[in-house]
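In: Build me a model:
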Amino acid sequence: MAPTELDPVLLDPTRLSIVSLLAGVEWAEFAWVRESVGASASALSKQVTTLGNHGYVEVEKGYVGKRPRTWLNLSQAGRAALESHVVALQGILETSRQAAEARQDNA
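Out: Below is the predicted model of the structure:
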């Protein structure tokens, strides 16, 4: 992916929210991510599977006492994808800003 291209995986708002949230933490519990992004467990699970298939998210399963838990972590590939996506978004904003300034200068 070229640095100025939007990542198609991250165009989905829920997936973008997940990787953005995980960028600020290490190994977040599934339930916390679900609550933070406002998704149902099944919707989050589907999006995490997609992100995992692209190598963006790591998933660990285990137990706290006798209760099963799932933890999520943003992989290095996920961090790189998010950073590139943000750069592409900033490029779009800059192009828009320049076009608006040019339009004002010609008015």
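In: from here on, contacts and neighbour counts on C-alpha atoms
Out: OK.
In: by contact count, what packs against the top helix by length along the chain?
Out: The residue-count maximum for a helix in the chain (DSSP state H) belongs to helix 76-106. Packed against helix 76-106 by the contact rule (3 or more CA pairs under 8 Å, 6 or more residues apart in numbering; DSSP states H and E) you find helix 13-22.
In: Which other helices and strands does the helix it packs on contact?
Out: helix 30-37, helix 41-53, strand 67-74, helix 76-106.
In: before we go on, could you also do this sequence so I can check it against the first one:
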Amino acid sequence: MSVPQFDAVIHAPGRLQICAILSAAEEAEFATIREAIAVSDSVLSKHLKQLEDAGYIKLRKQAAAGRQRTWAAFTPQGRRAFAAHVAELTRLAGMVEPTRLGEGFSG
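Out: Modelled structure (predicted):
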């Protein structure tokens, strides 16, 4: 795993969800990702394009059942970047000390 590093490309909620899906699979089909993160085709396309431009994913198009289908998969660089981002989020979350509800407030 890489040194923990916050990654602004991955951090956007939609892209973070896409990366989480791809981390658990070799590849995922466009419609499956779209339904899992509940976004429109255009929003998902933009997120995938940003991840692809960063070199984090590769897209594969294939005709199936008379229509074009798009599949997304992590590149090795993308898998490392996601792992480092998750490690950094975990490190940051560990820095926060929980407080008791209402502590420090007077009413």
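In: re the thing from before, please state the offset of the longest helix of structure 1 from the chain centre?
Out: Distance, stretch centre to chain centre, for helix 76-106 of structure 1: 17 Å (CA atoms, centre = their mean, to the nearest Å).
In: which parts of that helix are buried?
Out: Gly78, Arg79, Ala81, Leu82, Ser84, His85, Val86, Val87, Ala88 (16 or more other CA atoms under 10 Å).
In: And the third one, what's its match in structure 2?
Out: To tie it back to what came earlier, the one meant is Ala81 of structure 1. Alignment note (TM-score structural alignment): Ala81 of structure 1 maps to Ala81 of structure 2.
In: contacting residues for that match?
Out: Ser2, Gln5, Asp7, Tyr56 (CA atoms under 8 Å, 6 or more residues apart in numbering).
In: Quickly name whichever of the residues you listed is closest to Ala25 of structure 2.
Out: Tyr56 (14.5 Å; CA to CA).
In: wouldn't that closest one be in contact with Ala72 here?
Out: No - if you go by CA atoms under 8 Å, Tyr56 of structure 2 and Ala72 don't touch, sitting 10.1 Å apart.
In: Now do the same for Gly55 of structure 1: helix, strand or coil?
Out: At Gly55 of structure 1 the chain is in coil, as set by DSSP: H, G, I helix; E, B strand; the rest coil.
In: Now it: closest residue in space, sequence neighbours ignored.
Out: Spatial nearest neighbour of Gly55 of structure 1, excluding adjacent residues (CA to CA, 6 or more residues apart in numbering): Ala77 at 6.4 Å.
In: returning to what we had before: adding distance to Lys46 of structure 2, neighbour count and secondary structure, write the contacts of Ala81 of structure 2 out as JSON lines.
Out: Output for those, formatted as JSON lines (distance: CA to CA, whole Å; neighbours: other CA atoms under 10 Å; DSSP: H, G, I helix; E, B strand; the rest coil):
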{"residue": "Ser2", "distance to Lys46 of structure 2": "26", "neighbour count": "12", "secondary structure": "coil"}
{"residue": "Gln5", "distance to Lys46 of structure 2": "23", "neighbour count": "16", "secondary structure": "coil"}
{"residue": "Asp7", "distance to Lys46 of structure 2": "17", "neighbour count": "16", "secondary structure": "coil"}
{"residue": "Tyr56", "distance to Lys46 of structure 2": "14", "neighbour count": "23", "secondary structure": "coil"}
